[in-house]
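Undergrad: sequence and predicted model, in that order:
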Amino acid sequence: MGRRYQDLRVWQAAMEMAEAAYALVAGFPDSERFGLVQQMQRSAMSVPSNIAEGYGRGGDVEFGRFLKIARGSLFELETQLIVAERLGYGSRSDLEPFIEKVFALLSGMLRKLEGA
């Protein structure tokens, strides 16, 4: 655990995804400001935040637990993106590549931790 969490590729990808999510919801209608916009922002920020928190806990078991929480938040964001698309606020293609990349990196880290 000698590296900083900011050096983790999964954290970097999650930050890029969060930025993209914030950019996407900026174009949502004002009526969603306290609904879907807030939900998507919270889910998007939860992913890199949980990666950082888990890393800061200092142990593989705790880190793995927080990576799973981050993965859950990623699924929440994906679900909210589907709702947004159904409501005509955007397209899944706006965030899906980010979500897929973060999912792959999270899965790889979890496999590595569970194999350790």
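TA: Now that the structure is in, tell me what you want to look at. Residues are numbered from 1 along each chain as shown.
Undergrad: only C-alpha atoms from now on, for both contacts and neighbour counts.
TA: Fine.
Undergrad: who's in contact with the spatially most central residue of the chain?
TA: Geometric centre of the chain, nearest residue: residue 47, 3.5 Å, by CA atoms, centre = their mean. Taking CA atoms under 8 Å, 6 or more residues apart in numbering, we find residue 47 in contact with 14, 69-71, 73-74.
Undergrad: and the strands in this protein?
TA: Counting by DSSP state E, one finds no strands in the chain.
Undergrad: for stretch 58-69, buried residues please.
TA: Applying a neighbour-count criterion of 16 or more other CA atoms under 10 Å, one finds 60, 63-64, 66-69 buried in stretch 58-69.
Undergrad: here comes the other one, which I'd like you to weigh against the first:
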Amino acid sequence: MSGYRKLDVWNEAHKLTLDIYRVTATFPNEEKFGLISQIRRASSSIPTNIAEGQGRSNNKEFANFVRIAKGSASEVEYLIYLCYELGYLNKIQFVNLNRQIERILGMLSNLISSLYKYTKS
């Protein structure tokens, strides 16, 4: 098993990506190349950047990729809200996805702090 798959934050981000793919499968067809594509790319960017960063040679590079993942997570946070406001997500879906992304954002922040501490020591 690859090292990144052992990270709790990667597992949470992967689960979120799967959930995003599932809920967007029910979105209107007219959003296929717009909102569906954008939120899927942004959500999959989170675990992808964690995996790529973990494969780098040092903690400083890893932290940079985790920062990119955090930016993508912030993008997903907004897109979840937009989907809800447009009526594509019901209240339960919105609350569940929002809870997931908030947790992931916190985990990413903690990982960045941790990586920078090890970089300085």
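TA: Done, it's in. Since this is a predicted model, take the numbers as computed values, not measurements.
Undergrad: TM-score for these two?
TA: The TM-score (TM-score structural alignment, normalised by the length of the first structure) is 0.93; 114 aligned residues with a CA RMSD of 1.2 Å.
Undergrad: circling back: what's the counterpart of the residue nearest to the centre of the first structure in the second structure?
TA: Alignment note: residue 47 of the first structure maps to residue 46 in the second structure; criterion TM-score structural alignment.
Undergrad: tell me how far that match lies from residue 16 of the second structure.
TA: 9 Å (CA to CA, to the nearest Å).
Undergrad: also residue 112 of the second structure?
TA: For residue 112 of the second structure, the distance to residue 16 of the second structure (CA to CA) stands at 20 Å.
Undergrad: what about these two, which has more around it?
TA: Neighbour totals were compared for residue 112 of the second structure and residue 16, and residue 16 leads with 23 against 20 (other CA atoms under 10 Å).
Undergrad: wait, the more buried one sits on residue 97?
TA: Yes: Residue 16 of the second structure is in contact with residue 97 according to CA atoms under 8 Å; the separation is 7.3 Å.
Undergrad: so who does residue 89 of the first structure touch?
TA: Residue 89 of the first structure neighbours (CA under 8 Å, 6+ apart): 27-29.
Undergrad: try 6 Å
TA: Contact analysis of residue 89 of the first structure by CA atoms under 6 Å, 6 or more residues apart in numbering lists residue 28.
Undergrad: gap between it and residue 42 of the first structure?
TA: 18 Å.
Undergrad: go on, residue 54 of the first structure?
TA: Using CA to CA, residue 54 of the first structure is found at 17 Å from residue 42 of the first structure.
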